[in-house]
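> Need the 3D shape of this:
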Amino acid sequence: MEIEMKIRGLMMDPVTNMPIVVLKDVAGDTVLPIWVGIFEANAIALEIEKTATPRPMTHDLLRDTIRGLNAQVDKIVVQELKDDTFYAVIWMRQDGEVVTIDARPSDALALALRADAPIYVHREVLKNARLSTADAQNVTAEQMRQWLEGLNDDEMGRYKM
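Sure, this is the predicted structure:
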């Protein structure tokens, strides 16, 4: 089962100094942190802030290519967590045919923002991510959930949604 999520914001991990995209369940309080690279976080931040660039960025080019081929992005799904790595799939449609493409979650999220496509996460991924995060940081899943849910806009940085 897929759970619809929205990007709650971007923040920096105080331990690793790596960007985190925080996804939040649209119908509840479930949150999912996904650590991403600096460049990927920048691509997401540019779209969140609706910052125009003088030339198309990679995700803009991908969106424009999809449109140019008379296709559309229906949704992106974070569908697996394996060995502490998230896996996503971009679901597209062209001439009535469904096409799925494997993608890094950060790229899929950046494209979803640009294509105004919904973001989903498999329920099993949410369950496994809570367990993995709790084990890795020696905190309980409930403590991690409460910390992420309790973040205020200042803690989320300027990239709040």
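> all contacts plus neighbour counts: C-alpha atoms, from now on.
OK.
> and the most centrally placed residue in the chain, what element?
Among the residues of the chain, the one closest to the centroid is L109, at 4.3 Å (C-alpha atoms, centre = their mean). L109 belongs to helix 105-115 when assigned by DSSP states H and E.
> And this one, please, so the two structures can be compared:
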Amino acid sequence: MDHTAQVEGIAVGVGPDGAGVPAVVLAARDEYLPIFVTQDQARAIQLGLSGEPFERPLTHDLLVDVVTEFGGAIDGVRIDDLSEGTFFAKLDIVRYVEGESEKFVFDARPSDAVAVAVRADCGITVSDTVLDAAGRPPSEVDFDPEDGGQGGPGGPHLDDPDEGDWSGFR
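You can find the predicted model right below:
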């Protein structure tokens, strides 16, 4: 069984090479794991981090509400594989019926899994194998996980520590 590291912070920013590609950055095991996402995915994660309510539920909010309404809970998210540059995740759900728990595991895109996790306030883990393959040292990503708050697209940059503000690290 692969060992895992608990994610201690999440930020949304702009990826390296000046391409303006959004990335969600997960901090685990004294490393930062950038996962490149679409603008929509970055916005969904950012909105979840901000905690700002919407008049109508967004997709990830709806999923959490439906799971809860049917007696379940989002138990955790695992970023557990990396193949040919693509990350893979699992969404762990527990349903309680008459005092008994039943566990379910669903394959998910990491961006969707993280967007659900920030709304459900559940833990996120990353396999050591994934961190070993794609993690970056803190010197390559400029932010302070102690600052709190929310990051934003267009803020932090992975390739230029002098640009942006990683105060959004949660």
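> what's the TM-score for these two chains?
Once superposed, chain against chain, the TM-score is 0.83 (TM-score structural alignment, normalised by the length of structure 1); 146 aligned residues with a C-alpha RMSD of 1.8 Å.
> about what we covered before: does the residue nearest to the centre of structure 1 touch I119 like I think?
Yes. Using C-alpha atoms under 8 Å, L109 of structure 1 is in contact with I119, at 7.4 Å.
> Name the residues contacting each of those two.
Each of I76 lies in contact with both L109 of structure 1 and I119 under the rule C-alpha atoms under 8 Å, 6 or more residues apart in numbering.
> Surely P57 of structure 2 is in a helix?
No. Per DSSP: H, G, I helix; E, B strand; the rest coil, P57 of structure 2 lies outside any helix segment and is coil.
> What residues does V21 of structure 2 make contact with?
Residues near V21 of structure 2 by C-alpha under 8 Å, 6+ apart: V14, G15, F36, V37, T38, Q39.
> counterpart of it in structure 1?
Using TM-score structural alignment, the equivalent of V21 of structure 2 in structure 1 is M18.
> what's the answer for I79 of structure 2, then?
That one, I79 of structure 2, aligns with V78 by TM-score structural alignment.
> The aligned partner of D128 of structure 2 in structure 1: neighbour count?
Per TM-score structural alignment, the equivalent position to D128 of structure 2 in structure 1 is R123. Neighbour count of R123 of structure 1, defined by other C-alpha atoms under 10 Å: 16.
> Please report how far R123 of structure 1 lies from P19 of structure 1.
23 Å (C-alpha to C-alpha, to the nearest Å).
> check which helix or strand covers the residue nearest to R136 of structure 2 when sequence neighbours are not counted.
Closest residue to R136 of structure 2 apart from its sequence neighbours, by C-alpha to C-alpha, 6 or more residues apart in numbering: Y32 at 5.1 Å. Under the criterion of DSSP H and E, Y32 of structure 2 resides in strand 31-36.
> Mean deviation, the following helix or strand past that strand versus structure 1?
Counting by DSSP H and E, the element after strand 31-36 of structure 2 in chain order, helix or strand, is helix 39-50. Comparison of helix 39-50 of structure 2 with structure 1 after fitting gives an average deviation of 0.8 Å (mean C-alpha distance after the TM-score superposition for structure 1).
> Please name every helix or strand in contact with helix 39-50 of structure 2.
Contacts defined by 3 or more C-alpha pairs under 8 Å, 6 or more residues apart in numbering; DSSP states H and E place helix 39-50 of structure 2 against strand 4-14, strand 22-28, helix 110-120.
> Just the buried positions in it, please.
Residues of helix 39-50 of structure 2 classed as buried by neighbour count (16 or more other C-alpha atoms under 10 Å): Q41, A42, R43, A44, I45, Q46, L47, G48, L49, S50.
> Distance to S83 of structure 2 added to the residues you listed, as a markdown table?
Shown next, in a markdown table, are the buried residues of helix 39-50 of structure 2 (distance: C-alpha to C-alpha, whole Å):
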| residue | distance to S83 of structure 2 |
| --- | --- |
| Q41 | 20 |
| A42 | 21 |
| R43 | 25 |
| A44 | 24 |
| I45 | 23 |
| Q46 | 26 |
| L47 | 28 |
| G48 | 27 |
| L49 | 28 |
| S50 | 31 |
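> and the match of I79 of structure 2, how many neighbours does it have?
Neighbours of V78 of structure 1 using other C-alpha under 10 Å come to 26.
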